[in-house]
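> sequence and predicted structure, then a few things I'm wondering about:
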Amino acid sequence: MTIASLLEPVTGQSGTAHLTHANEWMQGRTLYGGASALVAFTIAQRAFPDLPPLRAAQIGFVAPVGKDIELSAEILRQGRNVTQVRTEIHSEGKLALTAFWLFAAEREPNAMRSADAPVAWPGAPADNPAAMKGQGPAFIQNNFELRYGQTKGDDHGATVRRWARLIEEHELDPVSKLVLMGDVMPPGAMRIMPRVGPISSINWSFNVLDPNTQSEGGWYLAENASQHADAGYSSERLRMWDANGKQVLDGIQCVAIFG
């Protein structure tokens, strides 16, 4: 099912919506985090179509997002260069997702520094074997093609890195694609869990480094790395690079570790 079909009920108007084609994007009883974030981002885009490019976001995954939702979007502040927007998703009468979006026009730079190149570049997607064939949540099997982004079988500590791209042909703008794909990897802490148990994303904050990204073949290298795990939670760093090794997204996330 295409991502366009999922987003079709999302208009620029606040109010109720029924996500008719949500089944392909469900993760248990909730919409996959990247898809629910994209729904929240899309209402901001459609409500305020003249916004400058997205530069940063802060997202709170409060409760499960179901098929029947209520959406809202409001501009909190609009300056000469920066516009700040808040969107919310309510499900079953309760707040399910809250998001803060920072849109900002490009300005003449007064500081320049390229992001560091990824350590241990894995080579092109075609040079790496397929990953998670027939494994993982249904939303991954239905919508994503994954390839290894680190040597299979080696000890990579608390880091998960994979090449990923959408299976379907789509017309997503570059930033929408990053929002949808940026949360696709499981937390790096899963590599160091002594017991199998469920995990749940609590929040996700990220900066968009290239709002015009166009990666060859639609492939992006996604990495989740646990920076600290204890007391049932993991602090994760989430990054994405294009097929040429240019970093396009930089984020952090708190994940609940159960079991």
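Nice, I can see it.
> C-alpha only now, for contacts and for neighbours.
Fine.
> can you tell me the closest non-neighbouring residue to the residue nearest to the spatial centre of the chain?
When the chain is reduced to its mean C-alpha position, the closest residue under CA atoms, centre = their mean turns out to be Gly182, at 2.9 Å. The shortest distance from Gly182 to any non-neighbouring residue, by CA to CA, 6 or more residues apart in numbering, is to Gly34 (6.6 Å).
> second structure for comparison follows:
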Amino acid sequence: MSIASLTDPITPEGGKIRFENLEHWLQGRTMYGGASALIAYTAAVRAFDDLPPLRAGQVAFVSPTGPEVELKREIVRQGRNVAQVRSEIWCEGKCTLTAFWLFGTEREPNAVHEAAPVENWPGPPEEADAAMEGKGPAFLQNNFEIRRAQDMRGPGAPVVRRWARLKDRGGLDPISELILLGDVLPPGAMRAMQRQGPISSINWSFNLLDTAPTTDDGWWLSENASQHAAGGYSSERLRLWNTEGRQVLDGMQSVAIFG
């Protein structure tokens, strides 16, 4: 399923639509979180086409999202510099995803502080070995190319770091690309799990550090790191860097750890 097939059905009017060939974007019995977040974001920007650049997003994955959906979106507040928009995905009369997007115009800075450079630079993706070939959920195998960006394998420090890029990026703007790709890796807590079991993203909150991010050949360095795991949940920090080592996204996520 191409990116266009995922976004083309979305109209400025919203409402009920159906996605075809959804099996290419499935993660278990639901749509991959990055894909459903992209749908919610696209619904927002197509409904309100005069929004300033996206600065942040808060996404709650409420329940499984299937092929037949209803898209709802509204402007919660429109100020002089900042617009806040809510968009939701509904399936069978129930909300399955709710997202809150913050858009803001650029202003004369009163504080300037660059994000710290990436630690333990893994080297360029062209020199990295392929990872997760023939493994992982359907959405990963069909839509992403993954390469190693750390020496560690198996149990250890709860950090998963990989080079990642979309196989098909045709017609996708950089912000949509980051939303689609930002949730691609398994949680860092995977390395601390005492036994294999299912995992599920509950929410995802992120700040964009660059409103026009660029990278070489579509590659982004992605890292999921568990900050704390207990009681069946993990608090994860999600970050993305470009091929020059500049951080472009900083996020947090709550993940349910089953089994």
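Yes, it's here. All values derive from a computational prediction rather than experimental measurement.
> sorry, back to before: pretty sure the residue nearest to Gly182 of structure 1 sits in a helix.
Yes. Residue assignment for Gly34 of structure 1, taken from DSSP: H, G, I helix; E, B strand; the rest coil, places it within a helix.
> ok, the counterpart of the residue nearest to the centre of structure 1 in structure 2 to Gly231 of structure 2 distance?
In structure 2, the residue paired with Gly182 of structure 1 according to TM-score structural alignment is Gly182. Gly182 of structure 2 is 25 Å from Gly231 of structure 2, where distance means CA to CA, to the nearest Å.
> what distance do you get for the residue nearest to the centre of structure 1 to Val208 of structure 1?
Gly182 of structure 1 sits 10 Å away from Val208 of structure 1, going by CA to CA.
> joint contacts of these two?
With contacts defined as CA atoms under 8 Å, 6 or more residues apart in numbering, the residues shared by Gly182 of structure 1 and Val208 are Leu249.
> strands of the stretch 151-259 of structure 1, start to end?
Counting by DSSP state E, counting those that start in this stretch, one finds strands in the stretch 151-259 of structure 1 at the ranges 159-166, 199-201, 203-208, 220-230, 233-241, 247-257.
> out of the ones you listed, which comes closest to Ile89 of structure 1?
Distances from Ile89 of structure 1 to each of those were compared using CA to CA; the minimum, 14.2 Å, belongs to strand 203-208.
> and that closest one, what does it pack against?
Counting contacts by 3 or more CA pairs under 8 Å, 6 or more residues apart in numbering; DSSP states H and E, strand 203-208 of structure 1 is packed against strand 54-61, strand 247-257.
> distance to Leu97 of structure 1 and mean neighbour count for the ones you listed - can I get that in CSV?
As requested, these are exported to CSV (distance: least, CA to CA, whole Å; neighbours: other CA atoms under 10 Å):
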stretch, distance to Leu97 of structure 1, mean neighbour count
strand 54-61, 5, 21
strand 247-257, 15, 21
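> redo these as a markdown table? Include distance to Ala47 of structure 1.
Rendered in a markdown table, the data for these read as follows (distance: least, CA to CA, whole Å):
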| stretch | distance to Ala47 of structure 1 |
| --- | --- |
| strand 54-61 | 14 |
| strand 247-257 | 24 |
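> show me the one of these that comes nearest Arg147 of structure 1.
Using CA to CA as the criterion, the shortest distance between Arg147 of structure 1 and these is 18.1 Å, found for strand 247-257.
> roughly how far is that closest one from the heart of the chain?
The chain centroid and the centroid of strand 247-257 of structure 1 are separated by 9 Å under CA atoms, centre = their mean, to the nearest Å.
> ok, now stretch 166-180 of structure 1?
Stretch 166-180 of structure 1 has its average C-alpha position 11 Å from the chain's average C-alpha position, going by CA atoms, centre = their mean.
> so how far is the first residue of it from its last?
End-to-end span of stretch 166-180 of structure 1 (CA to CA): 9 Å.
> what are the buried residues along it?
For stretch 166-180 of structure 1, a neighbour-count test (16 or more other CA atoms under 10 Å) marks 166, 175-180 as buried.
> please apply the same query to stretch 77-91 of structure 1.
By neighbour count on 16+ other CA under 10 Å, the buried set for stretch 77-91 of structure 1 is 82-91.
> wait, Pro174 of structure 1 sits on Ser215?
No. With contact defined as CA atoms under 8 Å, Pro174 of structure 1 does not count as touching Ser215 (9.2 Å).
> what's the helix or strand for the closest residue to Trp90 of structure 2 other than its chain neighbours?
Beyond its immediate neighbours in the sequence, the residue positioned closest to Trp90 of structure 2 (CA to CA, 6+ apart) is Glu70, lying 5.0 Å away. Applying DSSP states H and E as the criterion places Glu70 of structure 2 in strand 68-78.
> who's in contact with the helix or strand that that strand is followed by?
The first helix or strand that comes after strand 68-78 of structure 2 along the chain, using DSSP H and E, is strand 82-91. Contacts with strand 82-91 of structure 2, where a contact means CA under 8 Å, 6+ apart, come from 40-41, 43-44, 51-52, 65-66, 68-78, 95-105.
> now do 6 Å
Under the contact criterion CA atoms under 6 Å, 6 or more residues apart in numbering, strand 82-91 of structure 2 has outside partners 40, 69-77, 95-104.
> quick check: angle from that strand to strand 54-61?
For strand 82-91 of structure 2 against strand 54-61, the angle by axes from the mean of the first three to the mean of the last three CA atoms, to 10 degrees is 30 degrees.
> relative to strand 199-208, how tilted is the following helix or strand past strand 82-91 of structure 2?
Along the chain past strand 82-91 of structure 2, the next helix or strand (assigned with DSSP H and E) turns out to be strand 94-104. Here the directions of strand 94-104 of structure 2 and strand 199-208 differ by 20 degrees (the same axes, to 10 degrees).
> how big's the offset between strand 94-104 of structure 2 and structure 1?
Its aligned residues in structure 1 lie a mean 0.3 Å from strand 94-104 of structure 2 after superposition (mean CA distance after the TM-score superposition for structure 1).
> between strand 68-78 and that strand, find me the angle.
Strand 94-104 of structure 2 runs at 40 degrees relative to strand 68-78, counting by the same axes, to 10 degrees.
> on that earlier part again, buried subset of the contacts of strand 82-91 of structure 2 as a ChimeraX selection?
Here is the ChimeraX command that picks out the buried ones among the contacts of strand 82-91 of structure 2, judged by 16+ other CA under 10 Å:
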select :40,69,70,71,72,73,95,96,97,98,99,100,101,102,103,104
